[in-house]
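Student: sequence first, then the predicted structure, then my questions.
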Amino acid sequence: MLRIAQEARMTVSVDLSIYIHRDHRGKGVGKQLLQKLEEIGKQNNFYKFLLFTFPFNTLGQSLYHNARY
């Protein structure tokens, strides 16, 4: 799901949900996606990333922790 909202001051906010299929979890796919998103963010002067996982998503939490979020 991707939602983009544009405010009057021309600030853009994006809500992007990414899910890794169970067969591909723990294989570095999420890390590669996160690195690419960070690269895109830097190229486009993103202010910040907000990352969320469900409490039971320990793989996602580990990914974010290892990426220093």
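Tutor: Sure, I can see it.

Student: when you work out contacts or count neighbours from here on, use the C-alpha atoms and nothing else.
Tutor: OK.

Student: need the longest helix for this structure.
Tutor: Across the chain, the helix with the greatest residue count (assigned by DSSP state H) is helix 29-43.

Student: report the next helix or strand after that one in sequence order.
Tutor: As assigned by DSSP states H and E, the chain's next helix or strand after helix 29-43 is helix 58-66.

Student: ok, second structure coming up, stack it against the first:
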Amino acid sequence: MIQPGQIYQSCDPRGGPRIRVERYTPGHNRAWVVDADTGKRGRWILVSALHDSPTTGDGQPRRTAYALETP
């Protein structure tokens, strides 16, 4: 479940910014995110691009979107 304050890392093999969810209303298809380190670059992102795991259902690593960071 997506909640404000969660941090996601890019699944792109080339790397990418970590993002933090600032606002999300359950049932909506977008969340407002910012850069996790600076708090800047706010933007809307589709919640379908936010995943619980960096791997797909068949165990392959994701190559796009974002995966939830685990502490």
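Tutor: Nice, I can see it. As the structure is a prediction and not an experimental result, all values here were calculated from the model.

Student: quick one: TM-score?
Tutor: Remark: TM-score between the superposed chains equals 0.24 [TM-score structural alignment, normalised by the length of the first structure]; 31 aligned residues with a CA RMSD of 3.7 Å.

Student: ok, back up a step: report the buried residues of the longest helix of the first structure.
Tutor: By neighbour count on 16 or more other CA atoms under 10 Å, the buried set for helix 29-43 of the first structure is G30, K31, L34.

Student: next, find the distance separating the last one from Q6 of the first structure.
Tutor: Right, L34 of the first structure. 23 Å (CA to CA, to the nearest Å).

Student: likewise the second one?
Tutor: K31 of the first structure sits 28 Å away from Q6 of the first structure when distances are taken as CA to CA.

Student: nearest to S13 of the first structure, of the buried residues of helix 29-43 of the first structure?
Tutor: Proximity of the buried residues of helix 29-43 of the first structure to S13 of the first structure (CA to CA) peaks at L34, which lies at 17.5 Å.

Student: so who does the closest one touch?
Tutor: Counting by CA atoms under 8 Å, 6 or more residues apart in numbering, L34 of the first structure touches no other residue.

Student: what helix or strand does W32 of the second structure sit in?
Tutor: Using DSSP H and E, W32 of the second structure falls in strand 30-35.

Student: is it true that R20 of the second structure touches S10?
Tutor: No. The criterion here is CA atoms under 8 Å, and R20 of the second structure misses it with S10 at 11.3 Å.
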